[in-house]
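J.: Mind folding the following:
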Amino acid sequence: MVNLESRNFSLQIQKFENGYFISVTEGSNKLGSMVVSLATGPTPITTTIIPSRTESLFLKLIAERISTRMRGIALVSTFIQKPLESNTAKALMSEIMEMIENE
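T.: Model prediction:
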């Protein structure tokens, strides 16, 4: 659990041999918008599975950053109740990357 600006987020990371599944939820644990990114070459290939109304850039950035760093697949799901402020998004991104690097 991460508390940022009076909002509680649950971060769940499942590591696989060839990538990660990351879930970011606010409130109850639900699947939400989903993006997958695959990094095998110089630039990652990213596809939206379930579109987001408000957080599509956040999803894409997390998926591409993780897949590029790990040279694999990153599947990211977010269920967020209201749009993220830029500071909150940066803090969540930092928290996720720290969790991945410490595994």
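
J.: CA atoms for contacts and neighbours, from now on please.
T.: OK.

J.: what's whichever strand or helix holds L57 packed up against?
T.: Assigned by DSSP states H and E, L57 falls within helix 56-70. Helices and strands touching helix 56-70, by 3 or more C-alpha pairs under 8 Å, 6 or more residues apart in numbering; DSSP states H and E, are strand 33-38, strand 45-50, strand 73-79, helix 86-101.

J.: Which residues does the longest one contact?
T.: It refers to helix 86-101. For helix 86-101, the external contacting residues (C-alpha atoms under 8 Å, 6 or more residues apart in numbering) are L4, E5, L11, I13, F58, I62, I66.

J.: I'd like the structure of this one too, to check against the first:
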Amino acid sequence: MVQVLRFDNGSFVSITEGQEKIGGMLASIATEPVPSTVTIIPPKSESIFLKMMSDYLSSITKGINIVSAFIPQKLDTKTTKVLMTKIKEIIEK
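T.: Okay, the predicted model is just below:
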């Protein structure tokens, strides 16, 4: 499940699989030339996916973005692409 809360200066994205829980959490802020990202809660897995998503969101919204993911099992490539596409569609509306 993907949930997005949009704000004037950024967003909060929650990605959960199975149970709705807070998982690993990263925050990014748009800075030049690349976003600045910090880990709030270290993820058990998918840390690269979380960082990419948080950085991407900050780049397009030019704001602060927090991404949380509770993903008990490793994501396959197809699922990762589907999640990224879905989140991009929601944010770019």
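
J.: so what number do they get for TM-score?
T.: With the length set by TM-score structural alignment, normalised by the length of the second structure, the two chains reach a TM-score of 0.95; 93 aligned residues with a C-alpha RMSD of 0.8 Å.

J.: ok, now which ones touch G18 of the second structure?
T.: Neighbours of G18 of the second structure in contact, by C-alpha under 8 Å, 6+ apart: none.

J.: What separation do you get for the alignment partner in the first structure of it and R7 of the first structure?
T.: Using TM-score structural alignment, the partner of G18 of the second structure in the first structure is G27. To R7 of the first structure, G27 of the first structure is 9 Å away according to C-alpha to C-alpha, to the nearest Å.

J.: Also T68 of the first structure?
T.: 29 Å.

J.: which of those two has more neighbours?
T.: Ranked by neighbour count (other C-alpha atoms under 10 Å), T68 of the first structure and R7 place T68 first, with 21 against 12.

J.: Tabulate the contacts of helix 86-101 of the first structure (CSV), appending neighbour count and distance to Q81 of the first structure.
T.: Listed next are the contacts of helix 86-101 of the first structure as CSV, based on neighbours: other C-alpha atoms under 10 Å; distance: C-alpha to C-alpha, whole Å:
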residue, neighbour count, distance to Q81 of the first structure
L4, 13, 14
E5, 9, 14
L11, 18, 15
I13, 16, 20
F58, 17, 14
I62, 24, 18
I66, 26, 24
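
J.: Farthest-apart pair in the residues you listed, please.
T.: Taking every pair in these and measuring C-alpha to C-alpha, the maximum separation is 24.5 Å, between E5 and I66.

J.: Quick one: residues contacting the residue positioned nearest the centre of the second structure.
T.: Nearest to the geometric centre of the second structure sits V67, at 3.6 Å (C-alpha atoms, centre = their mean). Counting by C-alpha under 8 Å, 6+ apart, V67 of the second structure touches F12, V13, S14, I15, M25, L26, A27, L50, M53, S54.
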